[in-house]
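S.K.: any chance you could fold what I've pasted below:
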Amino acid sequence: MSILDRLTGQDRPSPANAEFIAVLADEASAALLRQFVLEGMVSHAHVLVGGVRDLIGLLGQVERPPRQLVVDVSGSTMSNTELAELAAVCPPGVAVVVVGERNDVGTYRELLRMGVDDYLVKPLTMDLLRRVLNRRTGRSVPAQQIRTGKVVACVGSRGGVGTSTLVANLGWQLAGPLERRVAAIDLDPFGGALDLMLSAPNNHGLADLLANVNQLDPNFVERSFAQAAPRLFLLAARAELDQSGVLPPRAVLTLLAELRKLFHYVFLDLPARGGELTAALLADADTVAVVSEPSVVATRETLRLIQLAETRDDRVPLMLLVNHPRQPGHAELKLADFEEAVGRRASHVLPFDRDAAGLGENLGPPLISRRGPLALALRRVADDLAGRRSAEGGRRLLPDWLPLPGLAPARGG
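M.R.: Presented below is the predicted three-dimensional model:
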């Protein structure tokens, strides 16, 4: 086996650990990229002949996202459509260079608008590759700031309303059928249940990362997560009940800045009473999901949470989810009275489903993978976040935030 084969990944059938992947439409361009890889000593590289859809298939095989993608759209009659499909599976923070045949400013500007790092016009030359790609890492010199993933802060009006259930199920759906790369972070170190709901080990990874937050690198971050399912990763910590200072807000915010580069979605499972930490994360999140129930106490606390989330300078999408975690009774408020009291309509209403909820919480996998009214309602919430559903019944739904590779949208975009 030659050194060129080892460098370009030709000795293995899939680029499972590749950090640099290039898919070119013709053998001559692919050969030039292989020469570039050899000359620049780019390790963990994979170069092959193909198109955008071939690259999409390869990304479904990777164990962790590559740092750099080069993709050729030459000859494609639907290049923008194919790149949009690539965006759906391309993790945020991945630098993307597009190769094509059209040499005009309009094409270049359109690709930059969509989030591509750079655009190269054929015929490729070694000098052009050297100028655009970093010889040591295979990364491009970004033409614009790389866009990042979305942080979704989920907080309950009181304990037991189903916040952890929501995080576990949305993460499962977005990582599975919708093929997004998802991180779920349990921010209750004194009794969080996400590890049980996802049947994943609690390896104290969150505590390790926060203790070394000024020395983060992607490999260290990846190793700190427990994998709950393909593309779904859990971060949690189990602290002693009398321990203090477990989750410093500033350190958590620093960690989130790094995670935005690695995941499409970062779900935060916030405790019902998080104090300074909850306030800081609601202020930093890209979407806020408030989970409540139609009771008097929950109504009062829901109003307080909404007011807290709306104190930030910039407006962010706020989802209000009304859950029925218990059998409905006469003591409950009517939905219309609840909505009038909090001053907004519910984005989604989750029906009571005793059997499904019990199975999902205690036996796994999450109930969203099953049948029933609650599973269906949760899938609608996931579709809402992914921009896959149109407005129904006057409910305000969130727009799709995923544009093109590189390619996740800028925060707030």
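
S.K.: alpha carbons only for contacts and neighbour counts from here, please
M.R.: Fine.

S.K.: so how far is His264 from Pro177?
M.R.: 14 Å (Cα to Cα, to the nearest Å).

S.K.: more neighbours: those two, which one.
M.R.: His264 (29 against 9; other Cα atoms under 10 Å).

S.K.: isn't that one right next to Arg180, touching?
M.R.: Yes. Counting by Cα atoms under 8 Å, Arg180 is a contact partner of His264 at 6.0 Å.

S.K.: so which bits of the strand or helix carrying Val291 are buried?
M.R.: Assessed by DSSP states H and E, Val291 sits inside strand 287-292. Within strand 287-292, the residues that count as buried by 16 or more other Cα atoms under 10 Å are Thr287, Val288, Ala289, Val290, Val291, Ser292.

S.K.: turn those into CSV, including distance to Gly171.
M.R.: As requested, those are arranged in CSV below (distance: Cα to Cα, whole Å):
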residue, distance to Gly171
Thr287, 14
Val288, 15
Ala289, 14
Val290, 16
Val291, 16
Ser292, 19
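
S.K.: among these, which one sits closest to Leu318?
M.R.: Nearest to Leu318 out of those is Val288 (Cα to Cα; 4.8 Å).

S.K.: now for the closest one: which residues touch it?
M.R.: Residues near Val288 by Cα atoms under 8 Å, 6 or more residues apart in numbering: Val152, Ala153, Cys154, Val155, Leu282, Ala309, Val316, Pro317, Leu318, Met319.

S.K.: swap in 6 Å and give it another go.
M.R.: Val152, Ala153, Leu318 (Cα atoms under 6 Å, 6 or more residues apart in numbering).

S.K.: quick check: which element contains the second one?
M.R.: Here Ala153 is covered by strand 150-156, with elements defined by DSSP H and E.

S.K.: hmm, who's touching that strand?
M.R.: Under the criterion Cα under 6 Å, 6+ apart, residues 163, 265-270, 272, 285-292 lie in contact with strand 150-156.

S.K.: next up, for comparison:
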Amino acid sequence: MSSAFAQRPTDGFEDEFDLDMSYGQDPVAPFPGQEAAAAPMRPPLQFTAPAGAGPVPAPMAAPAMAAPPMAPSTLPAAFNPVGELAAAASAAFNPPAHMGASIGEVSVPRIAIHVFAERQDTLAAAERAGQDRRLSRATTQIRIGGVAAAVDTYQHEPTPPLIVVECLKDPETLLWEVDQLAEVCDAGTKVVVIGATNDILLFRELMRRGVSEYLVAPLQPLQLISAIGGLFNDPDQPFVGRSIAFVGARGGAGASVVAHNTAYAMSERIGANTVIVDYDLPFGTAGLDFNQDPLNGVADALSQPDRLDPVLLDRMMVRCTDKLSLFAAPATLDTDWDVSPEAFEEVTTRIRSTAPFVVLDLPHLWSGWMRRTLIAADEVVIVATPDLASLRNAKNMIDLIRQGRPNDAPPRLVLNQVGVPGRPEIPSKDFGAALGVHPSLTIPFDAKLFGAAANNGQMILDMGGKSKTGDAFQTLAQIVSRRELPAVAGPKGKAAKASGSKEGGSSLFGSLFKKR
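M.R.: Take a look at the predicted model:
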């Protein structure tokens, strides 16, 4: 009894963050045949596959399937993959760091994914993809044997919502094996085919048969993650912005100051809508730094994450400038802040639907929600001072984040307060060499400039926009946002006027103590 594969939905999966300035590489090329998305397809059947599959047998060799005699080929012949190179690639696989910028925010539901591969490097890529944070909710099972093994398996068990099969044979044999797989697949099952031929005619023929996506080997983990995310992307789902987490390697490293000034530079110099979220509930300084009376925005959101909607989020945020909004911490000690990790995750997800960039100002503490937030963020910036304690803590953070994000670029490292008079320091070169991460930025110590900005509730770009420190924050904003500065920057001081800050600091102290 024949059954068709599920058609792939209309792809509303777009990514506006396509430039990684720090790595200097081009975004990954489109998958083969994307320009042929309008090719005719079978109408999808109305019922769906089961949510999961039964117990999975051990990896098996591909059973023999006698293919019919092939007619003279009308499609280009497939290339012959080299097994030795594939084995070498799987032994030392390191995907380009820039690829993370090209796949956007992938959200895959709690489904079962079965992978049937032939190449060793495809097995390795699928295994790394299954460990990725973007597929954390899905259950991935990897077997060897290609299409033949899949056909044999699903003779005896139901098919999962997604099957990934690899076939390195010629196009005619590939199409014939796909037809055999369709005979044993439940309607509604999505199928991704990995082949050896990069050809538009083959792509269109597979789409006509109901295959959801076609990828060309050799495959990299982020390619597979992107393809899976595109299949399960909901066009009606709200926009999801890019999250950038700032965390200090030690207390007093200045992570909050770096986060706030970088976010300000992103909004006022680059012109990107940005939201700052201050998660340091008892001691957060975002309200002070922007001379704003802190509302209980973050605290209220964490207490009722299920009720958050765009209207409620807008009421909880403080608008500092036309393009910069603030989720300030209450900064009070009369409450024991016992919040679940799930609440932090839900609030962060909801806030990301409000702006292209969300800067997370994280406190210097360690807990379950901190670990999950750092691993889930699109970008992590560790702010350290050039001393031994920062070096040790930064190394522990980088090692943990690398382990939890095997397919992402390593965290950014910012060295702050460099050049304090009379203080022995670890040189920036030695600091980066010990961590295996070159510092993205070194911020010189300037007590007068930072002190004046803090006391006046202003940003460095307003107090000293032409200083080296101001240029440093502007550069970091370009790096983490992956955007260039516009040709003409906005007038200086505009944001300071919008936020109500004044010279001399009188407005800051008045707003700080008037409610006491």
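
S.K.: please state their TM-score.
M.R.: Remark: TM-score between the superposed chains equals 0.58 [TM-score structural alignment, normalised by the length of the first structure]; 262 aligned residues with a Cα RMSD of 2.9 Å.

S.K.: one step back: nearest to Pro365 of the first structure, of the contacts of strand 150-156 of the first structure?
M.R.: Closest to Pro365 of the first structure, out of all of those and judged by Cα to Cα, is Thr163, at 16.6 Å.

S.K.: list the contacts for the aligned partner of the closest one in the second structure?
M.R.: Counting by TM-score structural alignment, Thr163 of the first structure corresponds to Ala255 in the second structure. Counting by Cα under 6 Å, 6+ apart, Ala255 of the second structure touches Val247, Gly248, Val383.

S.K.: what about 7 Å?
M.R.: Taking Cα atoms under 7 Å, 6 or more residues apart in numbering, we find Ala255 of the second structure in contact with Phe246, Val247, Gly248, Val383.

S.K.: Ile306 of the first structure looks like it's in a strand, true?
M.R.: No. Per DSSP: H, G, I helix; E, B strand; the rest coil, Ile306 of the first structure lies outside any strand segment and is helix.

S.K.: pull up the aligned stretch in the second structure for stretch 267-285 of the first structure.
M.R.: With TM-score structural alignment as the criterion, stretch 267-285 of the first structure aligns to 359-377.

S.K.: could you pull out the strands in the second structure for me?
M.R.: All strands of the second structure, identified by DSSP state E, fall at 112-117, 139-144, 162-166, 190-195, 213-216, 242-248, 274-278, 318-319, 324-327, 357-361, 379-384, 412-418, 441-444.

S.K.: tell me what angle the third one forms with strand 112-117.
M.R.: If you take axes from the mean of the first three to the mean of the last three Cα atoms, to 10 degrees, strand 162-166 of the second structure sits at 0 degrees to strand 112-117.

S.K.: which residue numbers in the first structure go with strand 162-166 of the second structure?
M.R.: So strand 162-166 of the second structure sits over no part of the first structure, by TM-score structural alignment.

S.K.: contacts for that strand?
M.R.: Residues from elsewhere that reach strand 162-166 of the second structure (Cα under 7 Å, 6+ apart): 112-118, 146-147, 189-195.

S.K.: out of these, which comes closest to Leu333 of the second structure?
M.R.: Of all the contacts of strand 162-166 of the second structure, Leu333 of the second structure sits closest to Ala112, with 45.1 Å by Cα to Cα.

S.K.: measure that closest one to Leu162 of the second structure for me?
M.R.: 7 Å.

S.K.: Met317 of the second structure now?
M.R.: Taken as Cα to Cα, the span from Met317 of the second structure to Leu162 of the second structure is 40 Å.

S.K.: could you check which of the two has the larger neighbour count?
M.R.: Neighbours per residue (other Cα under 10 Å) separate Met317 of the second structure from Leu162, with Leu162 holding more: 25 against 21.

S.K.: re the thing from before, any chance of the strands of the second structure in JSON lines, with distance to Asp300 of the second structure too?
M.R.: Converted to JSON lines, the strands of the second structure look like this (distance: least, Cα to Cα, whole Å):
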{"stretch": "strand 112-117", "distance to Asp300 of the second structure": "36"}
{"stretch": "strand 139-144", "distance to Asp300 of the second structure": "34"}
{"stretch": "strand 162-166", "distance to Asp300 of the second structure": "39"}
{"stretch": "strand 190-195", "distance to Asp300 of the second structure": "41"}
{"stretch": "strand 213-216", "distance to Asp300 of the second structure": "43"}
{"stretch": "strand 242-248", "distance to Asp300 of the second structure": "20"}
{"stretch": "strand 274-278", "distance to Asp300 of the second structure": "13"}
{"stretch": "strand 318-319", "distance to Asp300 of the second structure": "13"}
{"stretch": "strand 324-327", "distance to Asp300 of the second structure": "10"}
{"stretch": "strand 357-361", "distance to Asp300 of the second structure": "17"}
{"stretch": "strand 379-384", "distance to Asp300 of the second structure": "25"}
{"stretch": "strand 412-418", "distance to Asp300 of the second structure": "31"}
{"stretch": "strand 441-444", "distance to Asp300 of the second structure": "35"}
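
S.K.: who wins for proximity to Ala38 of the second structure among those?
M.R.: For those, proximity to Ala38 of the second structure was assessed by Cα to Cα; strand 213-216 is nearest, at 13.1 Å.

S.K.: how much distance is there from that closest one to the middle of the chain?
M.R.: Its chain's average C-alpha position is 22 Å from that of strand 213-216 of the second structure, according to Cα atoms, centre = their mean, to the nearest Å.

S.K.: kindly report the same for stretch 141-160 of the first structure.
M.R.: Chain-centre distance of stretch 141-160 of the first structure: 8 Å, with Cα atoms, centre = their mean.

S.K.: before I go, just wanted to say thanks for your time.
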